[in-house]
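1. Here is a sequence with its predicted model. Questions after.
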Amino acid sequence: MSATTPGAKTTVKETGADSYNADNLQVLEGLEAVRKRPGMYIGSTDSRGLMHCLWEIIDNSVDEALGGHGERIEIILHPDHSVEVRDNGRGVPTDIEPRTGWTGVQVVYTKLHAGGKFGGSNYGAAGGLHGVGASVVNALSSRMDVEVDRGGATYAMSFQRGHAGVFDDKSGTPSPDASFTPEPGKATLRKIGKAKRGVTGTRVRYWADPQVFVRDADFQLDKLRDRARQTAFLVPGLEISLSDNRGSEPVAESFKYDGGISEFVEFLAPDQALTDTWRLQGEGAYTETIPVLDEATGHMVSREVDRNMEVDLALRWGGGYDTTLRSFVNIIATPKGGTHQAGFEAGLIKVVRDEVTKNARKLKAGNDKLEKDDVLAGLTAVVTVRIPEPQFEGQTKEVLGTPQARAIVQRTIVNGMKERFSSTKRQDKTETSLLLEKIVTEMKSRIAARAHKETQRRKNALENSSLPAKLVDCRTNEVERSELFIVEGDSALGTAKPARDSEYQALFPIRGKILNVQKASLADMLKNAECANIIQVLGAGSGRSFDLSAARYGKVIIMSDADVDGAHIRTLLLTLFFRYMRPMLEAGRVYAAVPPLHRVVVLNPGKKANETIYTYSEAELQKLLKKLERAGKKYQDPIQRYKGLGEMDEDQLWETTMNPQARLLRRMNLQDAAEAEKVFEVLMGNEVAPRREFIVEGAQHVVPQLIDA
């Protein structure tokens, strides 16, 4: 059998052992291998694979901008399900490639492992490395049109499923269904017009092949928007415009950021800042042995080459406990990490451990050892490296494998953090001190959660009598059935205790308004008796260590008075759950009781018993009174207005607020955590100005007569 061409795959036909010979071997030439096994190149043939194809084309344009050749990229989603990417880079080469005798355009879009990123001087650091991106997309497209502005002219070439040729667009509108005439071998690069002097760039429009991709595969605007925004952050000064013309109302957006990854960190951060965004940069040199093309012989030979890696890091800590860490190699996202991310985490943990050990007495850290989760709690970071010919694990480039990246990134983060911790500037000293306190508190919280993990279950907790004395617990051990009522004050507890069903309803009273945990630190929250007791009663831990499966109650019901103070207490409790027990909200297990505002006794004539009706708003009361008036019925005057739960007797409280068959509960859902975080920060955070603005803007919607003052 003759040698296969580059990119060829050899497969074996299924046949009996006796008849197996060389005739049974099948050679897939060129792009046939891509169409036979598309998942090997793009991961899948659903929307994810469709988007990966688009990333390949976009990344070619981004690589041009990354090298300083262009500052604008346009992405257009057309109504006919095609997509177009335009850039003002140097343009794909249009001259003849000497080894094939084909134009650069035909080589790039039809040959696997062909391109300008194999160790030459064309690209210092690029995302496309294997030379298969554009050709793979072409192979999986029912039509691809390429236009290049270069040398004062505009050139064009078309392809069908990887083969060059000419489409007969009689209607004037390009379509993959148009008649196609293939051009075997060397294809014609058509000159279709003139380009202005100095104008260069590439335009690629393609239609994904329905024979390859599943029927419901489609371009996802949200992911495309996120990717465009992300790339604009990573390449400062690059403008990326996005146009979606598929719907009845076209969508157009543009992204451009000059602050780079520092702005990216601020955009990603989900919580209130504890430190400023710290920018750390460095570089490192190394050597590696790689195969390169010998121009004299035309063969690949192994040579040792010098490399230089640039590292750019941005990080900051917030008051929360979630970790947001994004890593990139030459603007290509590596969601599964790799050697650069491993080096970042190892260096960061080493520096912080050394600093905690150095200040152990001041921080009261003891002899306990910090773990990675303690350090990363509340961290938002972007890790980027630029490196020639990085080694990725597979074409999807989700993991960086270059071993030298670990040491260089680790050295950069260690040096940068040491400089920050040793700084004599007042702001740096304040921020590093707060950071160490937060990290040590996270460590103590984790250790405490681990130590009490078993005792947090209902049975163990009761046996050890470790629950707060004021908890009025229920009898059942069935978590799904049980309910914990958090009630406002002892007066409400006094009424609720005889009113409840002690089989499955537990009561826990709080004294007035708890700590505003949006403003307080984690340490202050844990020191606060009311907050600590609520966490202890629920028995599932807090923050990062919260374990939803360990929660002792199926429902948590906030039962506060129907007045301004009651609303404030409810908000404070919800803030506590949002910040430190968020999985309870996400699971829909937190409720607010809805007690009535009015009790109307309808007087019935004769011996017929009077009827009692409860209303839950002023509008509902007025509607009821008008209805009674029309029916000629009288009611007891004055109407009882409940200002607190303590004003009800036990029967009334059970009937209106605690009886599952008759009560109203408002479930607290968390449909958009990021948006909820912003609202909580405005209403409960440290910044007064946004809250004042909120109050001023909302003042016109307040009805003074309804204010209970």
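-> Now that the structure is in, tell me what you want to look at.

2. From here on, just use CA atoms for contacts and neighbour counts.
-> Fine.

3. Which positions within the lengthiest strand in the chain qualify as buried?
-> What stands out as the longest strand in the chain, according to DSSP state E, is strand 300-317. By neighbour count on 16 or more other C-alpha atoms under 10 Å, the buried set for strand 300-317 is 309-317.

4. Name the SS class of residue 240, please.
-> At residue 240 the chain is in strand, as set by DSSP: H, G, I helix; E, B strand; the rest coil.

5. picking that back up, beyond the longest strand of the chain, next helix or strand please.
-> strand 324-329 (DSSP states H and E).

6. chain center to that next one, what's the gap?
-> Counting by C-alpha atoms, centre = their mean, to the nearest Å, strand 324-329 is centred 12 Å from the centre of its parent chain.

7. Likewise for stretch 216-229?
-> Computed by C-alpha atoms, centre = their mean, the separation of stretch 216-229 from the middle of its chain amounts to 14 Å.

8. Would you mark the buried spots in that stretch?
-> Buried, per 16+ other C-alpha under 10 Å, within stretch 216-229: 217-219, 224-225, 228-229.

9. now do stretch 469-483
-> Buried residues in stretch 469-483, counted by 16+ other C-alpha under 10 Å: 471-474, 479, 482-483.

10. Need the contact partners of stretch 533-542.
-> Here stretch 533-542 makes contact (C-alpha atoms under 8 Å, 6 or more residues apart in numbering) with 449, 453, 456-457, 467-468, 471, 546-553, 580-581.

11. Now, of the residues you listed, which are buried?
-> Among the contacts of stretch 533-542, those buried by neighbour count (16+ other C-alpha under 10 Å) are 449, 453, 456-457, 467, 471, 546-548, 550-553, 580-581.

12. Mind giving me the packing neighbours of the longest strand of the chain?
-> Contact here means 3 or more C-alpha pairs under 8 Å, 6 or more residues apart in numbering; DSSP states H and E; on that basis strand 300-317 packs against helix 261-268, strand 278-293, strand 379-386, helix 404-421.

13. So which of the buried ones among the contacts of stretch 533-542 sit within helices?
-> Using DSSP state H to define helices, the subset of the buried ones among the contacts of stretch 533-542 located there is 449, 580.

14. from the buried ones among the contacts of stretch 533-542, which is closest to residue 671?
-> Using C-alpha to C-alpha, residue 581 comes nearest to residue 671 of the buried ones among the contacts of stretch 533-542, at 15.4 Å.

15. Structure two is appended below for comparative analysis:
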Amino acid sequence: MKYNHADVSRMPRTGHISLSAYPGGTGSVSGEPFRRGRIRWEIVTSEYSAHHLQVLEGLEAVRKRPGMYIGSTDSRGLMHCLWEIIDNAVDEALAGHGSKIEILLHADGSVEVRDQARGIPVDVEPRTGLTGVEVVFTKLHAGGKFGGGSYAASGGLHGVGASVVNALSERLDVEVDRGGKTWAMSFHRGEPGMFSNGSPDSTFTPFEDGSELRVAGRAARGVTGTRIRYWADRQIFTKDAAFNLADLEQRARQTAFLVPGLEILIRDERTDEKVETSYRFDGGISEFADFLAPDAPITDTWRLTGTGSFTETVPVLQPSGAMVPTEVERECEVDLAVRWGTGYETTTRSFVNIIATPKGGTHQAGFEAGLMKVMRAQVEQNARKLKVGTDKIEKDDILAGLSAVLTVRLPEPQFEGQTKEVLGTPAVRQIVANVVARELTARFASTKREDKAQSALLLEKVVSEMKARISARTHKETQRRKNALESSTLPAKLADCRSNDVAESELFIVEGDSALGTAKLARNSEFQALLPIRGKILNVQKASVSDMLSNAECAAIIQVIGAGSGRSFDLDVARYGKIILMSDADVDGAHIRTLLLTLFFRYMRPLIDEGRVYAAVPPLHRVIVMNPGSKPNETIYTYSENELHTLLAKLTKAGKRWQEPIQRYKGLGEMDADQLATTTMDRAGRTLRRVRMQDAEAATRVFELLMGNDVAPRKEFIIDSSARLDRERIDA
């Protein structure tokens, strides 16, 4: 609101007043100087009445609060929009329409999804008077997935997916092949209209009198499908939000596993090297479970399937337009693939109508309840043979080494929120538990030789996990942080620190006794402990648990850290705040570091998850710069060949000389204590690389590739990567 100078006396005496001055004369209000002329006042009072309320119509609510619909406005939210469009195409494939979906990431930042399904309806919806295309893309809670009979089970439920994407897009183009014609329509931030050309920056003219679903061409007889291309609105999404190709490929692979026979093609045209990937799996979730499994199998992949029915009262839309509460009979299909392996990690994926539920829900709770019921019954029946005694198995004992894919299909499931991460339909829990109990009990009762052998191995594994858990718990209850006088039970070669403060203490795992001698003089014994290892430890990716525990170096590391190993690892009782791997800066040192990281990844992963594992960064070169006169020479350390050449060029340009030959460190043992302390161990000047794990699945695949039993993929990786190797880094 704008007021003249004369209006000042009439301003209210209550509330907060802020002003902005415009050019003019000077004066004052309440003793504060201001310029005469126009004064802009903003009055905020404590009054609260109906005129303060806002009603957001249509898609305005989506643009005002996008996080409510897509979770966030960063890359995660951008990808969620893409999932909404893809899932609509997948729902068509689930209903038996279309066997191929194409996803194109265009160079101009747009993304396009094509399918060969029935196509969005183009006729007029009688209640709104709009075409089906406009209803789908402009009306919230509108679609064919509210029980109208078009979909028996679908991932879309709320009817907001396509309309939300449209509201958050700077431009969206849709083409539908149906009835021998190609129909087209464009939208600008949710509003239908016409663009002057194919760019989102082109002139947009909104429809005024009525919307037009135009005929853009002819379609071949019998050809149907939908093509949707959109440009995300940068007014909504953050600047760094981008489509992640790796996440897209992972989701496409997952969907192809869940819908056997469906081909999903991804083409990335954002770079000069256009990347095209295609996924199709006919084996379904059995193949998926085998793909996810990180270890050697104890059992085959068992497929457990069944159905169950339940009733629920839901409001049903009547032809008159009224919503009438009606008791509806629902059927829930359960399909489960389970496989136990030699490891202790648990890998489970759960889905509802092919929508991933990473946070579980009633279906996963039912799965675990059914599993627990059957396993406990089987262990009790074989208690004497398995030498169980009075101990009871727990859920973690059963889940150790399990790889499972659980899918349920039912009409109109209840999810918690639009992101659909948790299933809430209560009746599904008991249905899944009953199917698991029935099918798994039948598997244990099978008279086939193969099934009996695998069942026996599985029960032995579960019982051994139980015994290991009990033993570890007993050990932890008696184990406490040792001080310097109590360290007699620890390995003799450990040079422990004096501090009892876990957060401050550091354990350096040092390569070789020669480096240990120098490190003892270089360390701060108050909080830095040293543990030497002899050369290369056991490759635990290939070895069994018993082989690992019987290996002196591996056992010493686990004993010194003091938190156990594997599933029983307890981060809270670890004896040191930082674990620092200190190896030579050469190829052998890198190999030793990789072997140690493999040990931590497989048996002490929480240390990596919490960012408590580090790699020391020792220098490669020591350059002594000679200063004229009595000024002392300067010592500079470099950590790579490029850094050395850059330094020498800089010194040459400055007219400075250096001592020849430049010292090249082949190992830590070549440094004296002062040099090692200054460059690698002293907190004031050292550099540490923190070992992080952003994606557990990707890390598992990398470790299996580099350190696993299968040689062929590793050989192929070495050959493919040899061109990127810097030959000067090889000591030869």
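-> Cool, got the structure. Everything numeric in this text was worked out from a predicted model, so none of it was measured.

16. quick revisit: would you mind putting the buried residues of stretch 216-229 of structure 1 into a markdown table with secondary structure alongside?
-> Output for the buried residues of stretch 216-229 of structure 1, formatted as a markdown table (three-state DSSP):
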| residue | secondary structure |
| --- | --- |
| 217 | coil |
| 218 | coil |
| 219 | coil |
| 224 | helix |
| 225 | helix |
| 228 | helix |
| 229 | helix |
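
17. which among the residues you listed gets closest to residue 706 of structure 1?
-> Closest approach between these and residue 706 of structure 1, by C-alpha to C-alpha: residue 225, at 44.3 Å.

18. got a list of what the corresponding residue of structure 2 for the closest one touches?
-> The equivalent of residue 225 of structure 1 in structure 2 is residue 249 (alignment by TM-score structural alignment). Contact analysis of residue 249 of structure 2 by C-alpha under 8 Å, 6+ apart lists 266, 277.

19. circling back to that earlier point, just put the buried residues of stretch 216-229 of structure 1 in TSV and tack on distance to residue 137 of structure 1.
-> Formatted as TSV, the buried residues of stretch 216-229 of structure 1 follow (distance: C-alpha to C-alpha, whole Å):
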residue	distance to residue 137 of structure 1
217	15
218	15
219	14
224	17
225	20
228	19
229	23
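
20. Residue 109 of structure 1: which of these is nearest?
-> Nearest to residue 109 of structure 1 out of the buried residues of stretch 216-229 of structure 1 is residue 219 (C-alpha to C-alpha; 21.6 Å).

21. For that closest one, list the residues it contacts.
-> Going by C-alpha under 8 Å, 6+ apart, residue 219 of structure 1 touches 47, 50-51.

22. what separates it from residue 55 of structure 1, distance-wise?
-> Here the criterion is C-alpha to C-alpha, to the nearest Å. By it, residue 219 of structure 1 lies 11 Å from residue 55 of structure 1.

23. same thing with residue 320 of structure 1?
-> Noted for residue 320 of structure 1: a distance of 33 Å to residue 55 of structure 1, by C-alpha to C-alpha.

24. For the contacts of residue 219 of structure 1, which single residue is the most surrounded?
-> residue 50 (24 neighbours; other C-alpha atoms under 10 Å).

25. which residue lines up with that one in structure 2?
-> Applying TM-score structural alignment, one finds that residue 50 of structure 1 aligns to residue 78 in structure 2.

26. Now do the SS call for that match.
-> Following three-state DSSP, the label given to residue 78 of structure 2 is helix.

27. Tell me who's in contact with it.
-> Contacts for residue 78 of structure 2 were tallied using C-alpha under 8 Å, 6+ apart; they are 70, 232, 237, 241-243.

28. quick one: what helix or strand has residue 346 of structure 1 in it?
-> Taking DSSP H and E as the criterion, residue 346 of structure 1 maps to helix 339-358.

29. Under the alignment, what does residue 92 of structure 2 map to in structure 1?
-> So, by TM-score structural alignment, residue 92 of structure 2 is matched to residue 64.

30. Counting neighbours, what do you get for its match?
-> By the criterion of other C-alpha under 10 Å, residue 64 of structure 1 has 21 neighbours.

31. what about residue 150 of structure 1, distance to residue 90 of structure 1?
-> Plainly put, residue 150 of structure 1 is 7 Å away from residue 90 of structure 1 if you go by C-alpha to C-alpha.

32. which residues do those two both contact?
-> Any residue near both residue 150 of structure 1 and residue 90 by C-alpha under 8 Å, 6+ apart counts here, and that gives 200-201.

33. related to what we said a few turns ago, can you check which of the helices and strands packed on strand 300-317 of structure 1 gets nearest to residue 491 of structure 1?
-> Minimum separation from residue 491 of structure 1 across those (C-alpha to C-alpha) falls at strand 379-386, 43.1 Å.

34. Off-centre distance for the closest one?
-> On C-alpha atoms, centre = their mean, the centre of strand 379-386 of structure 1 falls 15 Å from that of its chain.

35. quick one on the thing from earlier: and the helix holding residue 346 of structure 1, which stretch of structure 2?
-> Using TM-score structural alignment, helix 339-358 of structure 1 pairs with 362-381 in structure 2.

36. List the buried residues of that stretch.
-> Judged by neighbour count (16+ other C-alpha under 10 Å), stretch 362-381 of structure 2 contains these buried residues: 362-372, 374-376, 378-380.

37. any idea which of the contacts of residue 219 of structure 1 is closest to residue 110 of structure 1?
-> Closest to residue 110 of structure 1, out of all of these and judged by C-alpha to C-alpha, is residue 50, at 18.8 Å.

38. just to revisit the earlier point, from the buried residues of stretch 469-483 of structure 1, pick the one nearest residue 202 of structure 1.
-> Set against residue 202 of structure 1, the nearest of those by C-alpha to C-alpha is residue 479 (62.4 Å).

39. ok, the closest one - contacts?
-> 551-554 are the contacts of residue 479 of structure 1 under C-alpha under 8 Å, 6+ apart.

40. And residue 320 and residue 55 of structure 1? Which one has more around it.
-> Higher neighbour count among residue 320 of structure 1 and residue 55: residue 320, with 23 against 19, using other C-alpha under 10 Å.
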